[in-house]
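[1] sequence first, then the predicted structure:
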Amino acid sequence: MQWKPNRASHLTLHEQIYDWISTRIQQGEWTIGTILPSQRKLAETLDVNRSTIIQVLDELKANGILETRIGGSTYVSNSSWNLLLQKEQANWHHHIHASIHEANIHTIQLINEYEQNQTIIRLGTGELSPDLLPTTLLEQSFRNLTIQARDISYSEPKGSKKLRIALTEYLRKRGINTSPESILITSGAIQALQLISVGLLEQQSNIFLESPSYLQSIQPFQSAGMRVFPVKRVRQLIEKLQTLKGKKQSLFYCVPTLNNPSGNILSLDERKKLLELCTSLQIPIIEDDVYHELAFVDTPPAMKSLDQAGQVIYIGSVSKTLSPGLRIGWLVAPEPVIHRLADVKMQMDYGSSGFSQQIVAHWLTTDLYEKHLEKLREQLKTRANFVIEILLQYFKEVATWETPIGGFYIWLRFNEPIVNKAFFQQLIKQNVLINPGYLYDPKDFHHIRLSYAYATLEELKEGLQLVLQVVKQKNQ
C-alpha cells in the first residue's frame, strides 16, 4: 500500500481512512470476503495511531461494510457493495456530528422541547409569564410610533443610531458614561456572547466564570474551542488567573447583580477587587447585567461604571424585562472592539430587527419603560413572597434557600444529592419541568433553579407539591 492520509487536509485522519477503505471496496480492489490487514499493520502502514484505525473499523462495521469473524479477523461483508452505493447519498448524520457547534446538553434539549407543551408546569423557565408582559402597551406603541422607511431597512452595522443614543442616556443612570459609537445592538444577550467568542478570542482561550453559572448551560464558548474554568471564590479566581495568565488569552465572565442561577449580588468591595485584579493581569471582564433592573433592593454600581481602562465589556438586554420576543440586547465596549464585533455581526445576520429597535428606543425615550419596571418589580416580589411561604410551609425539612432580593429565581438546595437526570425525568412524568443544578455546575446534584416569574400562582403551588412528593419518594 502506497497511500497515506494527508495531514494537511481539511478532512480528519478518520474521514480520510474511512473514505480510502470504502473506495477500495467500491472499486472492487477488496472484494466480498477479503480479509483486511490487522489493526496494527494498518496503523503502521498508514502512520497513524492504532486507536484511529479501531474507530474507523468500528464505524465501518456499524454501517454494515465490514464484519468480524470468530477469531478476530475483519473482512468485507456480503452486503458491502449495495450499502456503499446507498452511501452515495449525503450522510447528514456524519455532517451533524462532525460540525463545529456543540449540541445543547441533553437536559436543555428536553427543556426546550417540553416548554412547548401548554399543559406542563414550568418551574425553571427563565422568562416572564405572559401575564407580566406589557402586551397592551406594546400594541399601543406600534400605533403611536412614527416610522420612516430607513428605520425598518437594514440598520448600520452597530445598530439603530436612535436606539444607541437612547441607550447612552439610559446607561448614564447606571453610572456608565459611553457614546453611541461604543455601543453595539445585538439580537439578545446570547448573541453578544457568541460575537465575543468568535470575534475576540483565539482557540483554547481560557474562560473563567463564577460557579454556579448560566454560561455552563449554553455552548457559545465551548463551540468556539474555548476552555471553561469555573471558580467559586475570589481567592480561587486569583489563583487560577495567576496560574494560567500568559499561556493563552483569558477572559472572566460574571453576572455580578442577581447571578443566574443563584441570585447573589457581589458587593462593591468584591467588584472593585475583581476589577483591580483583572486589570493588573490585563484580562477582560464580561459583565452580564441583564437582571439588575429587577432588583428589589438597592444594588452596587455596575463594574463598567468603575472601569477606567476599557477592561469591561458590558452586556444588557430587554429580554428579561420587556419582551424576549423583541430580541434586543446591547454591548458596551471600547470602539475598536465594537467595530470588530459589528463587522462579525453583519456577517451573521446583517443587523437586528428594525421594528424591534424602534420599539425599544421609543420605550427608553418615554416614561413607558421606567413605569413598567416599577410595576414589574412589585409583581415579581409578590410572586417571590408567595413561593417563599410555600417553601416555609412544606420544604423546611428537606431543603434550604435564601429569600430572593430580585430577579426570577430561588436557588433551592435539597439536603440530599437527589437532583440527577432520573429526578428531572421523573418530574416530567408528573408534568413538572425543572432546571436542575447540574446544568450550572456539572457536579451539583443538590440544587434546582426555581423560577417564580413564569408559572401562575396556582401552577407554582401545584408544581411544588409534586416536587415534594418526588423528593419524599427519593428520601425513603
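    Nice, thanks for sending it over.

[2] could you use CA atoms for every contact and neighbour count after this?
    OK.

[3] buried set for stretch 323-332?
    Buried residues in stretch 323-332, counted by 16 or more other CA atoms under 10 Å: S323, P324, L326, R327, I328, G329, W330, L331, V332.

[4] how about the nearest residue to I265, chain neighbours excluded?
    Distances taken as CA to CA, 6 or more residues apart in numbering place T257 nearest to I265, at 4.6 Å, with adjacent residues excluded.

[5] do you know how far the one you found is from S353?
    Plainly put, T257 is 28 Å away from S353 if you go by CA to CA, to the nearest Å.

[6] L457 touches A384, doesn't it?
    No. Applying CA atoms under 8 Å, one finds L457 not in contact with A384, separated by 10.1 Å.

[7] the two - which one has more neighbours?
    A384 (22 against 14; other CA atoms under 10 Å).

[8] ok, now which ones touch the more buried one?
    Residues in contact with A384 (CA atoms under 8 Å, 6 or more residues apart in numbering) are P404, Y452.

[9] so it is in which element?
    A384 belongs to helix 368-394 when assigned by DSSP states H and E.

[10] how about R143?
    Assigned by DSSP H and E, R143 falls within helix 135-144.

[11] what is that helix packed up against?
    Judged by 3 or more CA pairs under 8 Å, 6 or more residues apart in numbering; DSSP states H and E, helix 135-144 is in contact with helix 354-365.

[12] one more pass at 10 Å, please.
    Judged by 3 or more CA pairs under 10 Å, 6 or more residues apart in numbering; DSSP states H and E, helix 135-144 is in contact with helix 354-365, helix 368-394.

[13] about what we covered before: which of the buried residues of stretch 323-332 sits closest to M303?
    V332 (12.0 Å; CA to CA).

[14] let me see the contact set for that closest one.
    167-168, 171, 176-185, 286-287, 304, 310, 312-316, 338 (CA atoms under 10 Å, 6 or more residues apart in numbering).

[15] G33 now?
    Here G33 is in contact with L66, E67, T74, Y75, V76, S77, N78, S80 (criterion: CA under 10 Å, 6+ apart).

[16] now, of those residues, which are buried?
    Applying 16+ other CA under 10 Å to the contacts of G33 flags L66, E67, T74, Y75, V76, S77, S80 as buried.

[17] quick one: the fourth one is in a strand?
    The reference is to Y75. Yes. Applying DSSP: H, G, I helix; E, B strand; the rest coil, one finds Y75 inside a strand.

[18] so it sits right up against I21, yeah?
    No. Assessed by CA atoms under 10 Å, Y75 is found out of contact with I21, at 11.5 Å.

[19] below is an additional structure, to be compared with the one above:
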Amino acid sequence: MMWQPIKNSSISLQRQIIHWITDQIQSGDWGVGTKLPTQRQLALQFNVNRSTIQQALEELKADGILNSTVGSGVFVANNSWNLLAKKTQPNWQKYIEESIHKPNYHTIQLINEYEQVDSVVRLGTGELSPTLLPVKKLQESLRHLSFEDKDFGYSSPQGSLKLRQALSYYLKKRGITTSPENILIVSGALQALQLMAVGLFETGSVVFQDHSSYLNSIHPFQSFGIQMKSVKRDEHLEQTLQTKKKNRQSIYYTVPTLNNPTGNVWTLDEKENLYNTCKELQIPIIEDDVYSELLFESPIPSIKSLDSSGQVLYIGSISKTLSPGLRIGWVVGPTPVINRLADIKMQMDYGSSAVSQELVTYWLTSGLYENNLIELKDHLMSRAKFVENILTEQFNSIAKWESSRGGFYIWLRFNDPIVTKEFFLKLLKRKVLINPGYIYDSEDANHIRLSYSYASLEDLKRGLIILYEESLSTIKNSCTP
C-alpha cells in the first residue's frame, strides 16, 4: 500500500512529506541523481494540495538535499546523504562555542597536552617530581588507617570532621585561629576558586589581582562574567581600587607568599597595608597560600592571621607539599560563606575522597607532614641552586632573575621581548616545554616561569641549554635587518 500522510496528526502534512522523502534518500531507495515524481503526481499520491508539495520541495532544495533544473525536474542532490547525516546529529560545535565556560588559551592547551609526553622536558611544570613524592611513606600510612562502613559513603558537606579538627589545630601553629565549623574541605585550591565564582559573585563583579597572575592562565571567574582587573600595589592603591570598583561587587585575589608565577614574597608590612586598605573599602580578600610552607626562610605571617573581621577567605592545599593526586585543599572563612560553598560543592561532587581525607588527617596529626616539609624544602633548595648555577653560567648576558626564596619557580626575564607564541613553538619542536609569561599577562613577552620542581637534574640541564640556544638564535634573528 502506498504511503500517505496522516491528516489528523500533530505534525503538519508538509513536515510529514519532508520526513518521508528524506527517509527514501537515507535508506538508499532514492540514490544520488534520482528524479522525483512531478508535483502533480506527488499531490495525487499523498492526497494533498499541490501547494503543500511545492513548499516541502522548496525547503529540501534550500537545505541542499534536492536540486532542480528548469525543464528537467527535481533530483536528489550529490551531497544529500552527507547533509542528512549532519542534520540527524547534534551540532556539538555550536553547543561548545556557545557554552558558559571559556576555553583555555591555545598555548595552555598545548602545555596540558605535552605535559603527558614523557620525551618532553618540562621546564615550567608547577608540580612536584614523582621522585620528590613520599610514595613509600604514603603507602605505609595506609596500613595505619581504619575505616567505618560510613566512611566509604558520601562525605559530609564540609568534609571530614577529623580532618577539619586537625587543620584547625595545625593552622593555629601558623597564627590562624579558626574552628572546624569555619573550614571547608575541597578537591584542591582550584575547586575553591570555582566554588567562589559560582557561589559568591554576581555577573559584572570585579576581581582585583597582580599584573602577572595565575588567574590569567585559568578561567574560574572569567567564564561567569566576572571582570579581572590588574592593579599596582603602590601608594595610590586605595584610590585605584575605589575608582575601578565603583558600585560593583569586588574582591582582591592574591598569592602573597611565593607568588605564582613570579615567586615574589610580600613583607609583613605589604600584607598589613593590603589588609587595611581592603578593610577600609570593604573589599574581601582571597589569600591563596598553597606555596607558603615551602618558603626557604623563616615563615612570614599570612594575611589571614591579621584578620579580625572575616575579611579574608584563606585557601590552603597539600597538592604542592605532599601529593597533588590526593586532591585535598581547604577554605577558611566566615560561617555563611563556608555553608554556601559547602552547599554548592555537594551539588557538584558530593564531597572529596574519604580515603584521601583520612590519609591527610593521619599525616597532619602524626607529625609526618611537618617532617616531610623539612626534607622537601632541602630538596627544592638544592634544585633551585642547581638551576641558578646554570643560569649564571649561560644566561647572564641575555636575561635577569632573582634567586628563588622557595616554592617551585624562578621568574626569568629576558632583556629582549622574545617570548612569543613562535618562540614557545620552536622550543616545543625541540621537545622543551615552557610556561611563557604571556599566559599570565597577555602583554608580557619577556618572562618565562622556570620550574625546578619537576624535571630531573639531567633534563633541567639539557632543557636549559636548548632554551639558551633558541634564545640566542631568536635574539640574533630579531636584530638582523
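    Okay, I see it. Please read all numbers here as calculations on a predicted model, not as lab measurements.

[20] that older thread, just checking, which of the contacts of V332 of structure 1 belong to helices?
    L167, T168, L171, K304, I338 (DSSP state H).

[21] out of these, what pair is the most spread apart?
    L171 and I338 (16.5 Å).

[22] gap between the most centrally placed residue in structure 2 and R122 of structure 2?
    The residue lying closest to the centre of structure 2 (CA atoms, centre = their mean) is I218, at 4.1 Å. From I218 of structure 2 across to R122 of structure 2, the span is 19 Å (CA to CA).

[23] what do you get for G329 of structure 2?
    From G329 of structure 2 to R122 of structure 2 the distance is 25 Å (CA to CA).

[24] so who does I300 of structure 2 touch?
    R174, G175, T257, V265, W266, T267, L268, K271, S292, E293.

[25] does Q311 of structure 2 touch V337 like I think?
    No. Using CA under 10 Å, Q311 of structure 2 is not in contact with V337, being 11.1 Å away.

[26] overlap in contacts, the two.
    Counting by CA under 10 Å, 6+ apart, nothing touches both Q311 of structure 2 and V337.

[27] and the residue nearest to A309 of structure 1 when sequence neighbours are not counted, what does it touch?
    If the residues on either side of it in the chain are set aside, A309 of structure 1 comes closest to T279, at 7.6 Å by CA to CA, 6+ apart. Applying CA under 10 Å, 6+ apart to T279 of structure 1 gives the contacts K273, I285, D307, Q308, A309, G310, Q311, V312.

[28] which SSE is T279 of structure 1 in?
    Going by DSSP H and E, T279 of structure 1 is in helix 268-280.

[29] ok, average deviation of that helix from structure 2?
    Helix 268-280 of structure 1 differs from its equivalent in structure 2 by a mean of 0.9 Å after superposition (mean CA distance after the TM-score superposition for structure 1).

[30] counting neighbours, which bits of that helix end up buried?
    R271, L274, L275, L277, C278, T279.

[31] likewise stretch 159-170 of structure 2?
    Applying 16+ other CA under 10 Å to stretch 159-170 of structure 2 flags G159, S160, L161, L163, R164, Q165, A166, L167, S168, Y169, Y170 as buried.

[32] ditto for stretch 295-315 of structure 1
    Going by 16+ other CA under 10 Å, stretch 295-315 of structure 1 has these buried residues: 295-296, 299-307, 310-315.

[33] could you report the neighbour count for D149 of structure 2?
    Neighbour tally, D149 of structure 2, other CA under 10 Å: 6.

[34] with N91 of structure 2 instead?
    10.

[35] do the same with I100 of structure 1
    12.

[36] now do K232 of structure 1
    By other CA under 10 Å, the residues close to K232 of structure 1 number 12.

[37] give the contact list for it.
    L209, E210, S211, P212, S213.

[38] tell me which of those residues persist in structure 2.
    By both residues aligned by TM-score structural alignment, their matches' CA atoms under 10 Å, these still in contact after alignment to structure 2 are L209, E210, S211.

[39] using JSON lines, lay out those together with distance to A62 of structure 1, neighbour count and secondary structure.
    JSON lines is the format used below for those (distance: CA to CA, whole Å; neighbours: other CA atoms under 10 Å; DSSP: H, G, I helix; E, B strand; the rest coil):
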{"residue": "L209", "distance to A62 of structure 1": "40", "neighbour count": "23", "secondary structure": "strand"}
{"residue": "E210", "distance to A62 of structure 1": "42", "neighbour count": "24", "secondary structure": "strand"}
{"residue": "S211", "distance to A62 of structure 1": "40", "neighbour count": "20", "secondary structure": "coil"}
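
[40] out of those, which is nearest to V344 of structure 1?
    V344 of structure 1 lies nearest to L209 out of the kept ones among the contacts of K232 of structure 1, by CA to CA, at 24.0 Å.

[41] how far away is T456 of structure 1 from Q425 of structure 1?
    Here the criterion is CA to CA. By it, T456 of structure 1 lies 22 Å from Q425 of structure 1.

[42] now I303 of structure 2: closest residue in space, sequence neighbours ignored.
    In space, and not counting its chain neighbours, I303 of structure 2 is closest to K271: 5.8 Å by CA to CA, 6+ apart.

[43] hang on, isn't the one you found packed against S302?
    Yes. K271 of structure 2 lies in contact with S302 (CA under 10 Å); the separation is 7.6 Å.

[44] mutual contacts of those two, please.
    Here K271 of structure 2 and S302 share the contacting residues P256, T257, scored by CA under 10 Å, 6+ apart.

[45] what residues are up against the nearest residue to G175 of structure 1 once chain neighbours are set aside?
    Using CA to CA, 6+ apart and skipping the chain neighbours, the partner closest in space to G175 of structure 1 is S305 (5.1 Å). If you count contacts by CA under 10 Å, 6+ apart, S305 of structure 1 has them with L171, R172, R174, G175, I176, N177, T178, V312, Y314.
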